[in-house]
Structure formats: structure tokens, C-alpha cells
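# Can you look at this prediction? I've put the sequence above it.
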Amino acid sequence: MWLFALVYTAGLVLHHGVLGAVVDGWPGVASRWCAVLVCWLAARRARLMRVKIALVAAALTAQSGADTLIGVLAFRGVAIPFLSPADVGYVVFCAGLLTAVLVTGRRELAGTASSAWLDILVGSLGASSVLAVVLAPVWAPALTAPTLADRAVAVAYPLLDLFLVAATAGIAAARGSRTRTGRGWLAVGMAFYAGTDVLYALQRTDGTFVPGRLLDIGCVIAIAMIAMLADRAARTRTVESVGHHERMTRWTALAVRTAATAAAVGVLVMGTRIRVSSLAVTLAAGILVTATARTLVAYRQLARMAHLRRLESTTDPLTGLANRRALIADAHTLLTRPEATTRALLLLDLDKFKDVNDELGHHAGDQLLVDVAARMRHHLRPGDLLARPGGDEFAALLEQADRAQALTVAGKLRYALAAPITVAGSELRPGVSIGIAVFPDDGEDLSTLLRSADVAMYQAKLAGGGCRVFDASPVA
């Protein structure tokens, strides 16, 4: 394939643009058909991307067939009409590449966040707006073709180039792809082919195109590149994680978004000074709208991430209750409020919890803690704070509660935990020892209240369980 491409290139250079069918015409055709063969063999061998590579192979087949037809007609000296079967082949080629991108993108980007889709849209619109300005000289002649069919084909060429460039930019802007080679290899070949075809369209429009020049090499190289990279992709046996490429991919996406937004601003500014096509202006305006939406989505994502991090740092991962950090922060707020007259702190410790871990395993102990937390949460008032400082200890800060009310709540909690709990096939009746300290009599801050409640809970433990209220009076 590359040998034929090299011979074709050498023939064009040595003949100074005079197309010779034997020397440089047929090597170009042979190079294209070699690329087709490589692609079909790659599709047969592929495991992960067989459908995609088969679509690319079909597209290359259509393109090579069109080029072969053009070569045969040129060799026989037959004039090539503008609308011919070769035009159909070229259109099918571009459509096939785009279909391959869509088919693969649908699978690889399934479940992708809206921000990634906005990145793709920004990149696609940015490249399209710039190319719409570049292709402005091509649109007018295309729209004035004599027949409807001629106009359709003439418009299809620059439009497909626009789509190819848009797809290439969208691939570059996409992040979070599940395969390392999934779409990148196709983007390289598409970009090269689209660039060559755009130059060809511009030269045809201004009348400077001459067959057999070095520009013809671009198409051959692009097709060979697509076939080579398709063969490389077919050798991929496993889906590669992009974890170690994530940083580079994010920088690429950011660079594409920035360049696309700058291009949109440039097109709109240019439109105030010179005549710019309505298509280019519309695409540029679409970029600004999409970029604004992307910024809003990014802001919401950052706010959500910050909220989740705060939640993770203040939540016990096992029971979902507040952890020690949240207890300290929330208690400080509750105890320093002007309306905070009387509050009570209950410190609860499960009896014989170590025996559950030793006999049934730690997974059973964890399940017991989860069930106990759910029962206690159900029997507390909406304004009360329930936390798990650690281990098998729980703390409940009661709002507007004196000693009598605290004892009532403690009794409800003991009654709730007296009902059997089934864990790992065993029926358990977890006992609980509760120490009670009242604000502000037993402490004016959480640290003092915790020490007082801990003393009361220890006394309850010594008594075999139950509730004890902290008593600071000396024992006679």
C-alpha cells in the first residue's frame, strides 16, 4: 500500500504534474485498493470494533471505486461529466466515515455526562464555523448549478467536508472515552482527507486546480493512513482504560473548547467588517450559546462536588448518621444559639457488642449498627441530632429537653432496641447503656457535656445497663 503510494508520489514529482496512467496514475489506484483490502482484513480480524472498521472499509471501497472510474475515463480520453457515478462514490465515502463515527460514538459515549456532550458540540461548531468562512467561495457556484441534481451534489461536497471537520473536532473535544484507540485513529485520517478536499474545492472554484499535481497525493495518503490505523485498531484485544490519559485528555478538551470559543468570537467580529456567510454566523452564535451552557453545567458540577465532599467529611459511611466532626460543628451551633435554654446530650453504648463481632463476625456487627441507627432515628424528634462518634457509641443531642424529658426519650430508645433484631440468621436483643448530661447545668460546651455523659454512661454500665443522669454532687 505504502509502496504504491510512494511510486505514485514519485511519478507525480518526476513528471512535473503531467499525469501518466502507467507511471503515476495506476499506482495511485492500486494504493487505494490495497488500503481497501487492508481495511476488510482488519474488519475480519477485529474483535472490539468490527462494525466500525467494516463501515470504514465499505466507505473506502466506494471511494476507490470512484477513483478507479475516473482513472479509466481519463485513460480513454472520455470527458468526465460533473454528475457521474464517481460523485456517488465520493458522497458514500464521506457518509460512511460519518456513520462509523456515529455508530462508535453512540456505544462509547453511552451514559456520558451532559458536560461531555456540550464539549463535543462546542468543538464541532467551532471547527464548522471557521470552515464555513473558508468555504464561502465554494457555496455560491454550488447553489447556481444548472439542475437540481447538480446543485445537490455540488452542495454535498463542501457540506460533507464541513461534517467531517466537525466530527474530527468533536472527537478531539470528547473526554472520558472508554477506549484509547476507539475514535482517535479515524479522526486523524478524516482530518487529513477533509483538509485535502477543502483545498481541492477551493482550487476548483478559482480555476487553479491542475490534475496530477501534488495535491492529489493528499487523498492517497489520507486513505492509506485510515487503512493503516484501522489495522492497528483491529489488533487491540482489550478495552484500555483511559485513567492514565485522563489528565492529557482533559487538557485537550479544554484547548479545543477555548479555541472553538475564540474562533466564534473571531467569526462574529469578522462579520462586522466584511461579508460573512449566514451559516458561519449562525454556527458562531451557536458556539457562544453552547459555551455558556457548558459554563453553567461546570458551575453546577463544581457546586455538587463541593457538597458531596462536605457530606462525605461529615457523614458516617456505615450508618449514614452524622460523624464526630459533624457532631462537634452542629453542637457548637446549637449550643450557642440565643434561644438555647435547655438541651440534653444522650451518650449510648451497646452492651456486649464485642461478643457479636467475635461470634458472628464483623459484617454482622456492622449490620447490627445499621439497624440500631435506623431504629433510634425513627424515635427521635425532627430537631434532635443523632450521631455516631465511633465504634458502638451513639450520641443524641436533644433540642429543648430537661432531665425529665431526656429520661423519657432515653426510655423510648431502650424500648425500641429491646425488640429482637435478626442479623446473619441470629436473633439479637442488643442492650444499651445510656448516660445523660444536661446543658447548661452539666456543661456549657460539647466537650464538657460529653465527659459528663460518659461518666453517667459508665455508671449505667456498672449497674448492668439502663439510664443514668450525670450527678456532679460528691458521693458520701
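Cool, got the structure.
# Going by C-alpha atoms from here, please, whenever you check contacts or count neighbours.
OK.
# Give me the residues contacting stretch 219-230.
Residues outside stretch 219-230 that contact it (CA atoms under 8 Å, 6 or more residues apart in numbering): 1-2, 5, 28, 31-32, 35-36, 38-39, 42, 53, 60, 185-186, 188-190, 192-193, 196-197.
# try 7 Å
With contact meaning CA atoms under 7 Å, 6 or more residues apart in numbering, stretch 219-230 is reached by 1, 5, 28, 32, 35, 38-39, 42, 53, 185-186, 189, 192-193, 196.
# give me every residue that touches residue 277.
Residue 277 makes contacts with 133, 136, as judged by CA under 7 Å, 6+ apart.
# follow-up on the earlier one: would you point out the most distant pair within the contacts of stretch 219-230?
42 and 196 (25.1 Å; CA to CA).
# tell me which of the contacts of stretch 219-230 is nearest to residue 457?
For the contacts of stretch 219-230, the nearest to residue 457 is residue 185 (68.1 Å; CA to CA).
# Pull the number of nearby residues for the closest one.
Residue 185 has 19 neighbours, counted by other CA atoms under 10 Å.
# Please report how far it lies from residue 288.
When CA to CA, to the nearest Å is the yardstick, residue 185 and residue 288 sit 29 Å from each other.
# same thing with residue 333?
45 Å.
# what about residue 450, neighbour count?
20.
# what's the answer for residue 238, then?
9.
# What lies in contact with stretch 201-211?
Stretch 201-211 has contacts (CA under 7 Å, 6+ apart) with residue 138.
# picking up where we left off before, from the contacts of stretch 219-230, which ones fall inside helices?
Taking DSSP state H as the definition of helices, those contribute 5, 28, 32, 35, 38-39, 42, 53, 185-186, 189, 192-193, 196.
# show me the contacts for residue 145.
Counting by CA under 7 Å, 6+ apart, residue 145 has contacts residue 151.
# Quick one: the strands in the protein, in order.
Secondary structure of the chain by DSSP state E: the strands cover 343-350, 385-390, 393-398, 421-423, 426-428, 432-439, 466-469.
# structure B:
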Amino acid sequence: MRGERLPWTLLGAGLVSYSGGIIYHNATAGGQSATLGPSPADIGWLLFYPACYAAVIMLLRRRLVRLHRSVWLDAVVGVLGIAALTSGLAVLMARSNAELDVWSLTINVVYPVADLLLILLVVTVFGLLGWRPGRVWWLLGASLVGFAGADSLLLVIVEAGWEPPVGVLSTLWLFSTLTPALAAWVRPRWQPSARMSGWGVITVPLALAVLALGLLVLGATVDLPPVTVALAAATVLAALARAACTFVEVQHLVESSVLARTDDLTGLANRRAFLERLARLEHDGTAGRAVLLLLDLDRFKTINDSLGHHTGDALLIQVGSRICAALRPGDLLARLGGDEFAVLLDNADADVARRVADRILAILAEPFDVGGTTLHVTASIGAAIHPDD
């Protein structure tokens, strides 16, 4: 697919680089056991990771409607958290392997950190896509997790001085190499653009914030380097900033939800909000009797045509205000459109509906003062009783 050629090309280049490292290692190491020492093959292996990161992010960008600002804060939390973890791992490995030089230590710290980033990236993608990413992402995610698992397993085996189980690791690496190739050939099914929602969005930053807190607590009992403590503290601060940004975004969503269910002119509930309330009433098996009143102003078109729409709008605002004054607490008033209003009376019967309708008609019979013009309005009201009608 034209729009996805670049990320798949990057992933393919990463696999070529990874394969080059394997070919060089097999050609030079022969039958020797794996060691912790650096090798030119590490260049090919390590270049695979940034290619994967870039490819995954570019593919994800095509599925999301837009990236919120909080996602960029997630990246900051991730970088700081991984940096804190890296510095802590480096100190622990240096203490347990005093014979390693700086290059060997660096290489062997980078691999587990890069694998962890790969797993966190996959988890983040699946969370952003609502854990229903589709066949392509399942294949690609399984491949990347397989790479991370195989590399981590090899590092643990070599660190412990054991002989690597060639069959198991080779099978896992072969699976991890073939799976993205299959994913690249699978034509993805059409799916709507994903929207960032749910717990999956904050899973990774939350985990890294907990990790940073753990490092800070550990630093109180174990001698950790100042840079590790500083990075852990920065991670917690970034996570707090992310939480504050999320709070603001949630407020905006709430405001948008309210606006979507509010009539712009009168400030009353609109047709959508009223229909949602009716739907809840219909599906609520414990709901009592209720009455729906539909109200329509008589000859309102004449007022609009003779005095202008601005006068008609001002009149509708006053009409809505007066109807509200005639209702009971808890009753719902909505403007369905034009000069049509609806009232939902909970726990009401025909007698209650008649009394409320009479109050509405009486209060609307009083003259309206609209911009210095006195207007007289009458209305027609119909009623339906739930669940009878």
C-alpha cells in the first residue's frame, strides 16, 4: 500500500541489518560459545532497534485520528524512565562484572533496555488501538516481542555461563523474522480510525512512573548513583505533568459532551440528549410510569416572517425559561428544533400530565416583552404515557 511503503521499508532495512550481524557472527565466531564482549556484529543488531521504533510509530500514526499532547509527554516519561533504569542496570552490572571494560558494559546494558523499549512500544500501540489492532498488528507485535524475548533469554544464559540451547533460540529467532514478512504481505481489513481512550493509553507511563518510584525508594537503602536518582525523580515529575495534561483533556471532553447535548440557543437539552433519556427509560426495567409532552408554538412562523428571526430567537429563549418555571424538579425539558419543545415527566400519570400542561399553557398566556414589542403566544400540547402508549 502506497501510504505504508516507507515504514515497511524501514522495518525491512532493520531486518537486513540484523541478518548481517548474524551472518558476520556465524562466519567469525565459528563454534565458539557466546560471550559478553563487543563485536562488529553488534552494530548490525543494534541498528535493528531504531528501524523498528520508527516503523511502528509511522504505522501507528496512520491508524490514529490525531495524537494528543499527552502522548508526547508519554514519550518524555518513557525516555526518562528508561534512562533511569539504564543507569541503574549499568551500576549493578558493573558491580557484578568488574572484569568488563566500558564498551562491553555499554553493549550489554543497551540490549535489555532496547528490548524493554520494544515490548513497551508494542504494549503502547495495542493500548492505543483498544486491544483490537487487527491481523497485521498481531503478527508484527508477536514478532517484536519474540525478538525481545530471544535476546533477553540469550543474555541471561550467557550471563549465567550456561550453554545456549541453539534449537530453542534459533526457532524463536526464525519465527520473529518470518512473522513481520507475513505481516507485510497481509492486506489489512478496513478499520475505522482509532481514538485514544481506555486504560491502555496510560498503561506504559503508569508502569514507568511506578518503576521510577521504586528506584527512588531503593535509593534510600542502596547506594545508587546520583544520576539514577535524578532521572527517576524527573520521570515522576513528568508523569505528574502527564496526569495534569490528562485532567485538562478530560475536562475538555466533558465540555464537548455537554455541548453536544445542549441546544445552542436556549441552553436546554437538545434532541440528542432527549432521545438518550428516552432510550434509558425504555431499557430500564425498573422505571415507573412517565409522561412525554410535546409542545408546539402556534403561528410562530408569522412572528419570524414579520419581526425577523432575531425576535423569534429571543422569544424562544423566554418561552424555554417560562416552561422550566412550570415544571417539577427532575423533569426534563428539551428543544427538539424550531418552535418544538418536549417535556419528560418521571413518575407521572395522566392527572399529573394534565396539571403540568395547564400550568405551561397558563404561564405562556402571559404577554412577552421582546425588544420593546409585546407578543402574545399560544401553544398546543400533546401527551403520551409510558408504558401505556
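Now that the structure is in, tell me what you want to look at. As the structure is a computational prediction, the values presented were derived from the model and not from experiment.
# Just give the TM-score of the two.
Superposed pair, TM-score by TM-score structural alignment, normalised by the length of structure 2: 0.60. Supporting alignment: 313 aligned residues with a CA RMSD of 4.8 Å.
# taking the strands of structure 1 together, which one is wrapped up most tightly?
When those are scored by mean count of other CA atoms under 10 Å, the highest mean neighbour count falls to strand 432-439 (a mean of 28).
# list the buried ones in stretch 320-338 of structure 2?
Residues of stretch 320-338 of structure 2 classed as buried by neighbour count (16 or more other CA atoms under 10 Å): 320, 323, 324, 326, 327, 332, 333, 334, 335, 336.
# before we move on, the earlier item: compare neighbour counts for residue 333 and residue 288 of structure 1 and give me the winner.
Neighbour comparison, residue 333 of structure 1 and residue 288: the larger count goes to residue 288, with 19 against 11 (by other CA under 10 Å).
# Translate the more buried one into the numbering of structure 2.
The alignment partner of residue 288 of structure 1 in structure 2, by TM-score structural alignment, is residue 236.
# close enough to count as contact, its match and residue 208?
No: at 8.5 Å, residue 236 of structure 2 does not count as touching residue 208 under the criterion of CA atoms under 7 Å.
# Output the strands of structure 1 as JSON lines; include the columns distance to residue 238 of structure 1.
Shown next, in JSON lines, are the strands of structure 1 (distance: least, CA to CA, whole Å):
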{"stretch": "strand 343-350", "distance to residue 238 of structure 1": "50"}
{"stretch": "strand 385-390", "distance to residue 238 of structure 1": "44"}
{"stretch": "strand 393-398", "distance to residue 238 of structure 1": "48"}
{"stretch": "strand 421-423", "distance to residue 238 of structure 1": "42"}
{"stretch": "strand 426-428", "distance to residue 238 of structure 1": "45"}
{"stretch": "strand 432-439", "distance to residue 238 of structure 1": "54"}
{"stretch": "strand 466-469", "distance to residue 238 of structure 1": "61"}
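# how many other residues sit next to residue 380 of structure 1?
Residue 380 of structure 1 has 18 neighbouring residues, counting by other CA under 10 Å.
# again, but for residue 200 of structure 1
When neighbours are counted by other CA under 10 Å, residue 200 of structure 1 comes out with 18.
# Next one: it from residue 218 of structure 1, what distance?
Using CA to CA, residue 200 of structure 1 is found at 10 Å from residue 218 of structure 1.
# What of residue 467 of structure 1?
Distance of residue 467 of structure 1 to residue 218 of structure 1, computed by CA to CA: 87 Å.
# Can you point out the buried residues in the lengthiest helix in structure 1?
Longest helix in structure 1 by number of residues (criterion: DSSP H): helix 278-314. By neighbour count with 16+ other CA under 10 Å, helix 278-314 of structure 1 contains the buried residues 280-281, 283-288, 290-291, 294, 297, 314.
# and that helix, what does it pack onto?
Packed against helix 278-314 of structure 1 by the contact rule (3 or more CA pairs under 7 Å, 6 or more residues apart in numbering; DSSP states H and E) you find helix 114-134, helix 246-271.
# Tell me which of these is the most buried.
Taking mean count of other CA under 10 Å, helix 114-134 is the most buried of those, at a mean of 24.
# average distance between it and structure 2?
In the superposition with structure 2, the aligned residues lie an average of 4.6 Å away from helix 114-134 of structure 1, counting by mean CA distance after the TM-score superposition for structure 1.
# any idea of the angle that helix forms with helix 278-314?
Angle, helix 114-134 of structure 1 to helix 278-314, by axes from the mean of the first three to the mean of the last three CA atoms, to 10 degrees: 160 degrees.
# how far away is the residue found closest to residue 60 of structure 2 once you drop the neighbours it is linked to in the chain from residue 201 of structure 2?
Among residues not flanking residue 60 of structure 2 along the chain, residue 125 sits closest, at 6.9 Å (CA to CA, 6 or more residues apart in numbering). From residue 125 of structure 2 across to residue 201 of structure 2, the span is 9 Å (CA to CA).
# quick one on the thing from earlier: if you count what's nearby, which of residue 42 and residue 196 of structure 1 comes out ahead?
Neighbour totals were compared for residue 42 of structure 1 and residue 196, and residue 42 leads with 25 against 20 (other CA under 10 Å).
# Cross-check the contact I'm expecting between that one and residue 234.
Yes: between residue 42 of structure 1 and residue 234 there is a contact under CA under 7 Å: 5.5 Å.
# Tabulate the helices and strands packed on helix 278-314 of structure 1 (a markdown table), appending distance to residue 306 of structure 1.
As requested, those are exported to a markdown table (distance: least, CA to CA, whole Å):
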| stretch | distance to residue 306 of structure 1 |
| --- | --- |
| helix 114-134 | 17 |
| helix 246-271 | 20 |
